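K.L.:
the sequence and its predicted three-dimensional model are supplied below.
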Amino acid sequence: MPGLAIVGAQWGDEGKGKVTDLLAERADVIIRFQGGNNAGHTIVRDGDVFKLHLIPSGILHPGKVCAVGNGVVIDPKVMTAELDGLRRRGVDVSGLRISANAHLIMPYHMMIDQAGEARLGKLQIGTTRRGIGPCYADKAARLGIRMQDLLDEKILKQKIYAAMEPKRQLLRPFEKEPVLDLHAMTEDYRTLGHRLEPYIADTQRIVWDALDAERLVVFEGAQGTLLDIDHGTYPFVTSSNPVAGEACVGTGVGPKDIGMVWGVAKAYVTRVGSGPFPTELHDDMADHMRSHGGEFGTTTGRARRCGWLDLVALRYAARVNGLTGLVVTKLDVLTGIEELSVAVRYLGPEGASFDDFPYHQSIVHKSVGDY
């Protein structure tokens, strides 16, 4: 049975966690394929609210394998805290598996992220400042530290030193921070490695075996298509690829192993942070959407920007991901509104009109929806 990928068809926060949670009832394996703890999936179970940032949404279903793939970047402190929180609430976490090849967010990644945003001033991208981007940068530069490195103190120490050495200039403002001491950091992360060791596994093989046995595998994405580092509104994007193609790269399967791609979209649109938003509202309607839809970030608590449904962007997302299905969420938020608007094209500079999502970002910045 080919797998099913769940992706965000807008700028994130579409309700992917809820959809994945529903599918988990009949799935055998649920695997995250990109992003980090900048994601926030909220699930309500018997009146209890669970907010997950790293662990797949299927963890609330006993007997399921919930894996974190090689494409995810992991803050081991956040992972252990999330595990502890679930255990305290009586959740069985024995089904969790973490790819040995997943890269780790280190203290210096968060410091570089925070310093970088501060330097940009008014031009800030609006990152969550959790070190996601610098971690992916180290991965590309082949300076990354992976889950498996936590299990060997000598290798871990060598890799931390090699990763920090080129960053001395960037880290100078933080040089007196105790967490940047090489020996202390090695010991701290070695301890975290001991705690996470029972969950570290060959997640690629787990997914292969499930697919070969004709069991349902759900590939869970984070963020949304328009935040994709290659296909989104660059540079106001995340540092990974939330599109369906990454479900292969971030877990180690081939394209033929994914037979269905479901996009999740709200009946309106939201965005967090900076960047173009052609259908954004700045009136009482935006306040209505924000208050009735609870549009505040699960991870950051930031108020989300709100606007009318954007079919131009949605068509683009359908094409980029090769969607085979669309799940529309939060229709109830629009209950009682007498007239709904939907953007069918963009109006750009000098009277230009665009039926398709503009390839040039300066045009997107200057475009508004035509309803």
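P.N.:
Looks like it came in fine. Keep in mind that what you see is a predicted model, and the values were worked out from it rather than measured.
K.L.:
can we go C-alpha only for contacts and neighbour counts from here?
P.N.:
Will do.
K.L.:
quick one: whichever strand or helix holds Val327 to chain centroid distance?
P.N.:
In this assignment (DSSP states H and E), Val327 forms part of strand 325-329. In terms of Cα atoms, centre = their mean, to the nearest Å, the centre of strand 325-329 is found 18 Å from the chain centre.
K.L.:
hmm, who's touching it?
P.N.:
Residues outside strand 325-329 that contact it (Cα atoms under 8 Å, 6 or more residues apart in numbering): Glu14, Gly15, Met260, Val261, Trp262, Gly263, Val264, Ala265, Lys266, Ala267.
K.L.:
pull out the buried residues from it.
P.N.:
The neighbour-count check on strand 325-329 (16 or more other Cα atoms under 10 Å) flags Leu326, Val327, Thr329 as buried.
K.L.:
sorry, back to before: tell me the one among the contacts of strand 325-329 nearest to Leu120.
P.N.:
Glu14 (28.3 Å; Cα to Cα).
K.L.:
thought the closest one was touching Tyr268?
P.N.:
No: contact criterion Cα atoms under 8 Å: Glu14 and Tyr268 do not qualify, at 9.5 Å.
K.L.:
which of those two has more residues huddled nearby?
P.N.:
Glu14 (29 against 24; other Cα atoms under 10 Å).
K.L.:
any idea how far Thr329 is from the more buried one?
P.N.:
From Glu14 across to Thr329, the span is 7 Å (Cα to Cα, to the nearest Å).
K.L.:
show me which pair in the contacts of strand 325-329 is furthest apart.
P.N.:
Pairwise distances across the contacts of strand 325-329 peak at 21.8 Å for Met260 and Ala267 (criterion: Cα to Cα).
K.L.:
more crowded one of those two?
P.N.:
Ala267 (21 against 17).
K.L.:
so who does the more buried one touch?
P.N.:
Trp308, Leu309, Val328, Thr329, Lys330, Leu331, Leu334.
K.L.:
quickly find the element holding the residue positioned nearest the centre of the chain.
P.N.:
Compute the mean C-alpha point of the chain, and by Cα atoms, centre = their mean the closest residue is Ala222, 3.1 Å away. Taking DSSP H and E as the definition, Ala222 sits outside all helices and strands.
K.L.:
Provide a list of residues in contact with it.
P.N.:
Ala222 touches Val7, Gly8, Gly12, Lys16, Arg32, Gln34, Gly35, Ala39, Pro242, counting by Cα under 8 Å, 6+ apart.
K.L.:
A further structure is provided below for comparison with the first:
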Amino acid sequence: MASVVVVGAQWGDEGKGKITDFLAARADLVVRYQGGNNAGHTVVADGKEFKLHLIPSGILYPEKMCLVGNGVVLDPAVFLQEIDRLTEQGISTANLRISPRTQVIMPYHRKLDLCEEKRRGAGKIGTTGRGIGPAYVDKAARVGIRVCELIDPPAFAQRLQAVLKDKNELLEKYYGESGFDYQALYDEYVAYGRRLAPFVADVSVIIDEALQAGRHVLFEGAQGTLLDVDHGTYPYVTSSYPVAAGACHGSGVGPTRIDRVIGVAKAYVTRVGEGPFPTELCDATGEYLRQKGHEFGTTTGRPRRCGWFDAVIARYAVRINGLSSLAITKLDVLTGLDTLRLCVGYEYRGQIIRDLPATLTQLAECKPVYEELPGWQEDIGTVRRYEDLPANARRYLERIVELCGVPVCIIGVGPGREQTLVLQELF
């Protein structure tokens, strides 16, 4: 038996979809434990590209059970569109299940998201406008609507009547926006509930029974450690818990049931949205990484900010998540660069610091301290053994291991499933 959590070790977009899809071949269940459709995972299988936003990356294996946990906020329209798109592509969703405790994103959440971001002006966070933050706010305020209510029309009517009056008043009187018609909203979402009902099951029970039976469970997060609402670069964070501990809370399992935690990190760093980024490259090298790595958001299409690998945030991710090992993705993107840089610390007001500051004002003043390593020119897309990587590529990875304090278990040398080097078996 093994239960493995896959987390992002940077600001998200690290390639977790590829790693989860690869590990799903060895798992029996794949569980998405937090976030919403503000996240996107791109998976390439058999030469086809699949963009997933809410459905777990293991869905491409028809025999795997794919579960959406209670820590997710679910937009029913997006979820059903994703099911329809996969069905059209010949992908079965028969083994897909949703926790009845999962919170529902409503149209007023999306409108409030856009209104709040507009009001922030220059201080905007850079949200996707998908309603994620307002949905989590309602969850904490105990006025959210859950999937179990959505599939129960009388219960849904009661919850919607209780909250819609306040939401309309907020939109109309504070933001000057139009509100929503109760009956139209009720009819639309009851129809969604009817379609979702066959997928609803107690995810916590399913996972528990699987673990007791000795089956392998893979937990998949969205976003990354540096976007965690508590441990990320607050306030430029998401509204949930992408860190490994979130897997327990967001799926209904205890921490003693987790065996390993894999941190996914690109061989460089990217982020989308606002906030400090010490190793960001606003030059030709940054643009090289963006274009060669196809660094544009899966969900929004926004160009990602690119920079050198940052061992300060990687060590932070190791500590916060209790990482067992790292999966390094997109190593192939660095091919062709004569010199590579690794950030080993920050210079802050004349002193060298090696731990991530808590405040953004301090982080904004930090300048990266770099080590330089020689690059390589050889194409590594066809390499299938670690020993066959160019010497300089191995040296680069070995220095990352030294700086981060955990081994590398997987290396991605291209987007395809077959372009994956396994250094350590996880299941």
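P.N.:
Looks like it came in fine. Note that the structure is a prediction, hence the values are computed from the model and not measured.
K.L.:
any residues in contact with both of Glu14 and Thr329 of structure 1?
P.N.:
Joint contacts of Glu14 of structure 1 and Thr329 (Cα under 8 Å, 6+ apart) are Val264, Ala265, Lys266.
K.L.:
in strands, which of the contacts of strand 325-329 of structure 1 fall?
P.N.:
Applying DSSP state E to those, the entries found in strands are Met260, Val261, Trp262, Gly263, Val264, Ala265, Lys266.
K.L.:
most neighbours of all those residues, which one?
P.N.:
The most crowded member of those is Gly263, carrying 29 neighbours; neighbours defined as other Cα under 10 Å.
K.L.:
longest helix of structure 2?
P.N.:
Ranked by residue count, the top helix of structure 2 under DSSP state H comes out as helix 153-169.
K.L.:
list the residues that contact Asp113 of structure 1.
P.N.:
Per Cα under 8 Å, 6+ apart, neighbours of Asp113 of structure 1: Arg129, Arg130, Gly131, Ile132, Gly133, Pro134.
K.L.:
dump those to CSV, plus distance to Asp28 of structure 1, secondary structure and neighbour count.
P.N.:
Shown next, in CSV, are the contacts of Asp113 of structure 1 (distance: Cα to Cα, whole Å; DSSP: H, G, I helix; E, B strand; the rest coil; neighbours: other Cα atoms under 10 Å):
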residue, distance to Asp28 of structure 1, secondary structure, neighbour count
Arg129, 34, coil, 19
Arg130, 31, coil, 21
Gly131, 32, coil, 27
Ile132, 29, helix, 27
Gly133, 31, helix, 23
Pro134, 33, helix, 22
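K.L.:
export these to TSV and tack on distance to Met285 of structure 1?
P.N.:
As requested, the contacts of Asp113 of structure 1 are arranged in TSV below (distance: Cα to Cα, whole Å):
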residue	distance to Met285 of structure 1
Arg129	30
Arg130	32
Gly131	34
Ile132	33
Gly133	34
Pro134	37
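K.L.:
closest to Thr251 of structure 1 out of the residues you listed?
P.N.:
Of the contacts of Asp113 of structure 1, the one sitting nearest to Thr251 of structure 1 (Cα to Cα) turns out to be Ile132, at 18.2 Å.
K.L.:
who touches that closest one in this structure?
P.N.:
Gly35, Gly36, Asn37, Asn38, Val73, Ile105, His109, Met110, Asp113, Ser239.
K.L.:
wait, which of those is closest to Asp48 of structure 1?
P.N.:
Nearest to Asp48 of structure 1 among the contacts of Ile132 of structure 1, counting by Cα to Cα, is Asn37 at 21.0 Å.
K.L.:
ok, that closest one - contacts?
P.N.:
His53, Leu54, Val73, Ile74, Asp75, Val78, Arg130, Ile132, Thr299.
K.L.:
in the stretch 51-200 of structure 1, which spans are strands?
P.N.:
Secondary structure of the stretch 51-200 of structure 1 (DSSP state E, counting those that start in this stretch): strands located at 65-68, 73-74, 96-99, 103-104, 200-201.
K.L.:
take those strands and write them to a markdown table, including distance to Ser362 of structure 1 and mean neighbour count.
P.N.:
Below are these laid out as a markdown table (distance: least, Cα to Cα, whole Å; neighbours: other Cα atoms under 10 Å):
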| stretch | distance to Ser362 of structure 1 | mean neighbour count |
| --- | --- | --- |
| strand 65-68 | 36 | 30 |
| strand 73-74 | 31 | 28 |
| strand 96-99 | 39 | 24 |
| strand 103-104 | 34 | 26 |
| strand 200-201 | 44 | 20 |
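K.L.:
switch those strands over to TSV; also include distance to Ile145 of structure 1.
P.N.:
As requested, these are exported to TSV (distance: least, Cα to Cα, whole Å):
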stretch	distance to Ile145 of structure 1
strand 65-68	16
strand 73-74	10
strand 96-99	13
strand 103-104	6
strand 200-201	14
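K.L.:
to Arg88 of structure 1, which of the ones you listed lies closest?
P.N.:
For the strands of the stretch 51-200 of structure 1, the distance to Arg88 of structure 1 is smallest for strand 96-99, at 15.9 Å, taking Cα to Cα.
K.L.:
rewinding a little: just the buried members of the contacts of Ile132 of structure 1?
P.N.:
With burial judged by 16+ other Cα under 10 Å, the buried subset of the contacts of Ile132 of structure 1 is Gly35, Gly36, Asn37, Asn38, Val73, Ile105, His109, Met110, Asp113, Ser239.
K.L.:
please name the nearest non-neighbouring residue to the last one.
P.N.:
Beyond its immediate neighbours in the sequence, the residue positioned closest to Ser239 of structure 1 (Cα to Cα, 6 or more residues apart in numbering) is Gly133, lying 5.2 Å away.
K.L.:
contacts only, for that neighbour.
P.N.:
His109, Asp113, Thr238, Ser239.
K.L.:
surely the third one and Ile229 touch.
P.N.:
Yes: if you go by Cα under 8 Å, Thr238 of structure 1 and Ile229 touch, sitting 5.8 Å apart.
K.L.:
which of these two has more neighbours?
P.N.:
Between Thr238 of structure 1 and Ile229, Thr238 has the larger neighbour count (other Cα under 10 Å), namely 27 against 18.
K.L.:
looking at the strands of the stretch 51-200 of structure 1, which is nearest to Gly47 of structure 1?
P.N.:
By Cα to Cα (comparing all of these), the closest turns out to be strand 65-68, at 22.4 Å.
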